[in-house]
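no sequence for this one, just the structure:
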């Protein structure tokens, strides 16, 4: 698959274009390529970035209280 432009990458990740732009500017987003003015993303990098953020736990208020007690 070819590299994706910003709009395509944002759609793939389920984010808005502006969110992806902010992540690129301030850090924390997926790896990207800057070729002149064009910004592109490798689909493999997008998948890896998304997979790193997968969560199995669901936090509730009860879990939050336990975490606070452990930290004290």
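Everything's here; your move. It should be emphasised that the depicted structure is a prediction, and the values quoted were computed from it without experimental measurement.

Please make it C-alpha for all contacts and neighbour counts, starting now.
Fine.

Quick one: end-to-end distance for stretch 7-23.
This stretch, stretch 7-23, spans 14 Å end to end (C-alpha to C-alpha, to the nearest Å).

can you check stretch 10-22 too?
Stretch 10-22: ends 12 Å apart by C-alpha to C-alpha.

Now for residue 17: which residues touch it?
6, 7, 10, 11 (C-alpha atoms under 8 Å, 6 or more residues apart in numbering).

nearest spatial neighbour of the second one, skipping sequence neighbours?
Taking C-alpha to C-alpha, 6 or more residues apart in numbering, and ignoring the residues beside it in sequence, residue 7 has residue 17 as its nearest neighbour in space, at 5.6 Å.

okay, pairing it with this:
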């Protein structure tokens, strides 16, 4: 399950809807500031383990890793 990302302005403009969606799906959202990860919004008690973060990263950039493996 890849982590969703969105810009700070979009998160701010849609904060109520964003938090409702995060709570409903359980999927965290990384908010970017100046195109860099700034904060993560996630449901209470849903702290990601190191393994979860690594798997999400590998999923998100699998195409890059496939190219590097050639």
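It's in. Everything numeric here is computed off the predicted structure, so don't read it as measured data.

care to give me the TM-score?
After superposition, the two chains reach a TM-score of 0.30 (TM-score structural alignment, normalised by the length of structure 2), with 30 aligned residues with a C-alpha RMSD of 2.8 Å.

hey, where'd the helices end up in structure 2?
8-13, 15-25, 50-60, 62-69 (DSSP state H).

can you tell which of those helices is closest to residue 33 of structure 2?
helix 8-13 (5.6 Å; C-alpha to C-alpha).

in that closest one, what counts as buried?
Using 16 or more other C-alpha atoms under 10 Å as the test for burial, helix 8-13 of structure 2 gives 8, 11.

Counting by contacts, list what that helix packs against.
Applying 3 or more C-alpha pairs under 8 Å, 6 or more residues apart in numbering; DSSP states H and E, one finds that helix 8-13 of structure 2 makes contact with strand 29-33.

Filter the contacts of residue 17 of structure 1 down to the buried ones.
The neighbour-count test (16+ other C-alpha under 10 Å) marks 6, 7, 10 as buried among the contacts of residue 17 of structure 1.

The last one: which element?
It stands for residue 10 of structure 1. helix 6-13 (DSSP states H and E).

Now the element after that helix, going C-ward?
Once the chain leaves helix 6-13 of structure 1, the next helix or strand it forms, by DSSP H and E, is helix 17-26.

Closest one of the buried ones among the contacts of residue 17 of structure 1 to residue 24 of structure 1?
For these, the minimum distance to residue 24 of structure 1 (C-alpha to C-alpha) is 10.2 Å, reached by residue 6.
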